[in-house]
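Participant: For reference, the sequence and a predicted model appear below.
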Amino acid sequence: MSLDTAATKPHERLATELATEMEAVNGLIRERMASEHAPRIPEVTAHLVEAGGKRLRPMMTLAAAKMCGYDGPYHVHLAATVEFIHTATLLHDDVVDESSQRRGRPTANLLWDNTSSVLVGDYLFARSFQLMVETGSLRVLDILANASATIAEGEVLQLTAASNLATTEAIYLQVVRGKTAALFSAAMEVGGVIAGVSEDRVKALYAYGDALGVAFQIVDDLLDYRGTDATGKNVGDDFRERKLTLPVIKAVAMADAEERAFWERTIAKGKQASGDLETAMAILARHDTLEATRVEALAWSEKAKAALAPLPDHPIRSMLVELADYVVARIS
């Protein structure tokens, strides 16, 4: 999901506040994505890294470190690490999803091939671990290594859960916490760890990132059914791709026999026909699951804001509060 062009853009204010640090991060990313022997690596990586993403995750690491008073050099390494992990997962995701477009541009697997995307993703994961080690912190290595494993676990869980009508809201949340929230929370957490703050503040940073990541993904899933192109994908893509997201999971739980048969045919078996999306939308409306999903996204945004309470009074903290509001602004 991308952050759209609303009037208030806290991520842009964060970018201005962290401009010097982000310049250093971008320089380190360019330096470390180089390869002496395999020019395909910087070609593929540059296509995605330079595609104009918001760099939200590395900014969160820099924001956490700066808010907590860190004045050393390693927050830059950690921010670059987070971006490499994120970019690696995008390269792999586009292969798994057979995607042809990312951030409005052709995907790497379309321009090159699946093999290049997978192997360059592997290279970026390896580079990310080299950067982690350079901080000299085993705690940081532990957090980011666990996050990387959790992301992969979430993606594999989604493979089995995506079209299974037995998927519960708890399993959905586990997938979201894996594939999206894990990197948000780790990005915040390592910023506090490198700054040497107290354990309660480290936990607060983790809790903020986790809740923000969950809200972020729920909003993305909701907008797929809300008649907007703000997500950069067509309305109903998740339905056509047989992805059980929160609005549908809620509807399946309340389905009568006829509705369940519809979900069984279209999602579980993938036998979709003309007019099925409209039928799905009507069922969601009948059970008001889009509104229920909206309420959950707003609740996670509130959890994110509440988590910031133990952290230092700092302009960046205010921006993080605004960011939590902004993530859900389009559904408020």
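Facilitator: Yes, it's here.
Participant: Please make it C-alpha for all contacts and neighbour counts, starting now.
Facilitator: OK.
Participant: mind listing the strands for the stretch 151-300 of the chain?
Facilitator: Taking DSSP state E, counting those that start in this stretch, the stretch 151-300 of the chain contains no strands at all.
Participant: Put this next to the previous one:
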Amino acid sequence: MGVVVNLDSGKREATIKPLIDLTKADMGRVNELILSKAGSDVEMIPEVANHLISSGGKRLRPMITLAAATMFGYEGDGHVKLATSVEFMHTATLLHDDVVDESDLRRGKKTARMIWGNQASVLVGDFLLGQAFRMMVEVGSLEALDILSSAAAIIAEGEVMQLAAANNLETTEDEHFAVIKAKTAALFSAAAEVGPVIANATRADRAALRSYGINLGLAFQLIDDALDYGGSSADMGKNVGDDFREGKITLPVILSYRRGTLDEREFWKSAIEQGANDDAALERAISIMTRHGAVADTISRARHFGEIARDALAPLPNTPQKSALIDVIDFCIRRIN
């Protein structure tokens, strides 16, 4: 679920540039800590970890953690350790995802599992999770530890839910939302909430950032769902149709299957359940989705969650950090424009 967005486009970079600028100094410290904590005397661990860590991700989640802490006046260094923990949790999830999904490519490069094997990918992911929790403990905030450890458990539950729903065209929209809320939105929510927690912000402020994060995460993942059928490789850092070829049940597929004719449903069964998903099948899939407005409705739902995220921040005082976090909502949704 960790799609990478190319920041070379002027339009997109301008959208998220305030957040990048605000967190630049602290992100420098995060990047140093990432390299330090990914190190090990076991040679394969830094090799596998750095393969993914250095492959071009924009590190949006740790930037959110940093901004969410400083917007409430935090001045210590705990936010740097928590931001690094968030990034390690995300990286571990990507390593595990690629094994579960049997993915060959990520961000245009061979996945770690293709180079070092499934076992190494899973075990290095576990190592990164361990390092993440060590840094959380160092920060000394039991509440922050509770939030991030709970998120780790929820993400794992989401992985299992997705595995149970794999290739199942009877998956409902509600069931799909439960999966993406766990797999993607939970980490966005935790990344946003731990900032005000260590800044000793009010419970209302914490709730605002938690709501912002979870709804931003839902919007982010729904746009990823839509991008697989209506985007470009530059937008995603992967090939159009990858989800389709892997037989993933995403919202555009769910809507198209439920709205489709009997013949179209038979097509989806052949493509998703039986693996008949060549380029011609992808072309037909996109045609069916267009006919039923499945991609457009997926984007519409993403915008809905984006507005909830925006409203969550509305009562907070106007600060550069608040403005930058609002810009992130537009950035996530505009990836498909």
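Facilitator: The structure has been received and is ready for your questions. Note that the structure is a prediction, hence the values are computed from the model and not measured.
Participant: TM-score of the superposed pair?
Facilitator: In this superposition the chains share a TM-score of 0.94, using TM-score structural alignment, normalised by the length of structure 1; 331 aligned residues with a CA RMSD of 1.7 Å.
Participant: aligned partner of F244 of structure 2 in structure 1?
Facilitator: The alignment partner of F244 of structure 2 in structure 1, by TM-score structural alignment, is F239.
Participant: against structure 2, where does stretch 283-292 of structure 1 fall?
Facilitator: Aligned by TM-score structural alignment, stretch 283-292 of structure 1 falls on residues 288-297 of structure 2.
Participant: Repeat that for stretch 130-141 of structure 1.
Facilitator: Per the alignment by TM-score structural alignment, stretch 130-141 of structure 1 matches residues 134-145 in structure 2.
Participant: Counting neighbours, which bits of the matching stretch end up buried?
Facilitator: Buried residues in stretch 134-145 of structure 2, counted by 16 or more other CA atoms under 10 Å: M135, M136, V139, A144, L145.
Participant: is it true that the fourth one touches N200?
Facilitator: By that I understand A144 of structure 2. No. The criterion here is CA atoms under 8 Å, and A144 of structure 2 misses it with N200 at 10.9 Å.
Participant: thinking I147 of structure 2 is in contact with F188, fair?
Facilitator: No. Using CA under 8 Å, I147 of structure 2 makes no contact with F188, being 11.4 Å away.
Participant: Settle it for me: which of the two has more neighbours?
Facilitator: F188 (30 against 18; other CA atoms under 10 Å).
Participant: Tell me which residue of structure 1 lines up with that one.
Facilitator: Going residue by residue (TM-score structural alignment), F188 of structure 2 aligns to F184.
Participant: same check, this time on M114 of structure 2
Facilitator: Using TM-score structural alignment, the partner of M114 of structure 2 in structure 1 is L110.
Participant: neighbours around its match, how many?
Facilitator: Number of residues near L110 of structure 1 (other CA under 10 Å) recorded here: 15.
Participant: how would you label it: helix, strand or coil?
Facilitator: Classification of L110 of structure 1 using DSSP: H, G, I helix; E, B strand; the rest coil returns helix.
Participant: about what we covered before: what about the match of F188 of structure 2, distance to L144 of structure 1?
Facilitator: The spacing between F184 of structure 1 and L144 of structure 1, counted by CA to CA, to the nearest Å, is 11 Å.
Participant: ditto for G270 of structure 1
Facilitator: 37 Å.
Participant: okay, these two: which has more neighbours?
Facilitator: More crowded of G270 of structure 1 and L144, by other CA under 10 Å: L144, with 25 against 15.
Participant: Doesn't the more buried one belong to a helix?
Facilitator: Yes. Judged by three-state DSSP, L144 of structure 1 forms part of a helix.
Participant: residue contacts, it?
Facilitator: Going by CA atoms under 8 Å, 6 or more residues apart in numbering, L144 of structure 1 touches M132, A186, V190.
Participant: How many residues are close by the last one?
Facilitator: Look at V190 of structure 1: counted by other CA under 10 Å, it has 30 neighbours.
Participant: Now it: closest residue in space that isn't a chain neighbour?
Facilitator: V140 (5.8 Å; CA to CA, 6 or more residues apart in numbering).
Participant: these two touch, right, that neighbour and V193?
Facilitator: Yes. Between V140 of structure 1 and V193 there is a contact under CA under 8 Å: 7.0 Å.
Participant: which one in structure 1 is aligned with I329 of structure 2?
Facilitator: In structure 1, the residue matched to I329 of structure 2 (TM-score structural alignment) is A324.
Participant: For that match, give me its contacts.
Facilitator: Taking CA under 8 Å, 6+ apart as the test, what A324 of structure 1 contacts is L212, S301, E302, A304, K305.
Participant: Now name the helix or strand holding the second one.
Facilitator: Element membership of S301 of structure 1 [criterion: DSSP states H and E] is helix 289-307.
Participant: Quick check: next helix or strand after that helix?
Facilitator: helix 315-327.
Participant: Just the buried residues of that following helix, please?
Facilitator: For helix 315-327 of structure 1, burial by neighbour count (16+ other CA under 10 Å) applies to I316, R317, M319, L320, V321, E322, L323, A324, D325, Y326, V327.
Participant: Of these, which is the nearest to Q217 of structure 1?
Facilitator: V327 (9.5 Å; CA to CA).
Participant: Relative to T231 of structure 1, how far out is that closest one?
Facilitator: Distance of V327 of structure 1 to T231 of structure 1, computed by CA to CA: 12 Å.
Participant: which stretches of the stretch 51-200 of structure 2 form helices?
Facilitator: Using DSSP state H, counting those that start in this stretch, the helices of the stretch 51-200 of structure 2 run over 60-70, 78-101, 112-116, 118-139, 142-165, 173-180, 186-198.
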